[in-house]
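Chemist: Let's see this in three dimensions:
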Amino acid sequence: MSEPCVPSGVVLKDTGFGYTLSLISGKYKMIIIYWLFENKVMRHNELKRSIGTISFKTLSIMLKELEADGLIIRKEFPQIPPKVEYSLSKRGLSLIPLLNMMCEWGEENGLPALEDGQQ
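Modeler: As a prediction, the model looks like this:
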């Protein structure tokens, strides 16, 4: 058995687990990362349409946080009207295996498995 990710007596935020959660926590950050991985490059309105339930302001905040954390790249083109594109950074791409594992876990342990009586 491996060591616990958060040993007893250690504050969660002071661990690698806590740090990772701080970068991807929130309702939309992992969804934004997913869409950018699937589409390589997206503009603000494309992301908004893809997500559907996110407000303009919330998306703007999430994108700024992801950029500040080095997970996405914001590329601004000097033209009128302004054009801005977002893509995953190398650091952001490194989260994709984690998202894939979450997807696999959800498929193996999701609601249909519980309905079949599996636990």
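Chemist: CA atoms for contacts and neighbours, from now on please.
Modeler: Noted.
Chemist: From Ala113, how far out is Ser87?
Modeler: 35 Å (Cα to Cα, to the nearest Å).
Chemist: quick one more, to check against the first:
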Amino acid sequence: VPFVLSWSMLNAMACGAPIVGSATPPVEEVISDGENGLLVDFHDPDAIADGLDQALDDRELASRLRENGLVTIRERYALDVTFPKLEELYARAMGRTELSVSGRAVPTTPRAGLSR
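Modeler: This next block holds a predicted model:
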């Protein structure tokens, strides 16, 4: 089974939800067990239930997971962090050292025959 990073997990972290995630490589790139989320065995329903119980029953833990999750999102996934990296990736793909704007004005009203 291929595993991928879940956008919904990142969105939940950004909303301040305590995360119980699968101990799979993509999730482990984001979650440090017990710090900004809990990692559980993806194939073990009892472990998943235990992780959920722990996050729901231990208010201090849940608070720490929420706070640290928000820090993770701000430091690694905020637009001011990710956009420069994306621009750099595009520039390298085009064989440039940086991207520049052409200076052409973008119309703010639709042209005749076009609708929004």
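Chemist: How alike are these chains, TM-score-wise?
Modeler: After superposition, the two chains reach a TM-score of 0.37 (TM-score structural alignment, normalised by the length of the second structure), with 69 aligned residues with a Cα RMSD of 4.1 Å.
Chemist: the more surrounded of Ser87 and Ala113 of the first structure?
Modeler: More neighbours sit around Ser87 than around the other of Ser87 of the first structure and Ala113, counting by other Cα atoms under 10 Å; the figures are 23 against 13.
Chemist: by contact count, what packs against the host helix or strand of Lys75 of the first structure?
Modeler: Assignment of secondary structure by DSSP states H and E places Lys75 of the first structure within strand 72-77. Packed against strand 72-77 of the first structure, as judged by 3 or more Cα pairs under 8 Å, 6 or more residues apart in numbering; DSSP states H and E, are the following elements: helix 56-68, strand 83-88.
Chemist: For the shortest one, buried residues please.
Modeler: Counting neighbours by 16 or more other Cα atoms under 10 Å, one finds that the buried residues in strand 83-88 of the first structure are 86-88.
Chemist: do the longest one as well
Modeler: Of the residues in helix 56-68 of the first structure, those scored as buried under the neighbour-count criterion (16+ other Cα under 10 Å) are 59, 62-63, 65-67.
Chemist: what's the farthest-apart pair in those residues?
Modeler: Checking the buried residues of helix 56-68 of the first structure against each other with Cα to Cα, the farthest-apart pair comes out as Leu59 and Glu67, at 12.1 Å.
Chemist: doesn't Ile31 make contact with Ile51 of the first structure?
Modeler: Yes. The pair Ile51 of the first structure and Ile31 qualifies as a contact (Cα atoms under 8 Å) at a distance of 7.4 Å.
Chemist: returning to that earlier point: need the buried residues of helix 56-68 of the first structure in JSON lines (columns: distance to Trp105 of the first structure).
Modeler: Output for the buried residues of helix 56-68 of the first structure, formatted as JSON lines (distance: Cα to Cα, whole Å):
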{"residue": "Leu59", "distance to Trp105 of the first structure": "27"}
{"residue": "Met62", "distance to Trp105 of the first structure": "25"}
{"residue": "Leu63", "distance to Trp105 of the first structure": "27"}
{"residue": "Glu65", "distance to Trp105 of the first structure": "27"}
{"residue": "Leu66", "distance to Trp105 of the first structure": "25"}
{"residue": "Glu67", "distance to Trp105 of the first structure": "28"}
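Chemist: Many thanks, I have nothing further to ask.
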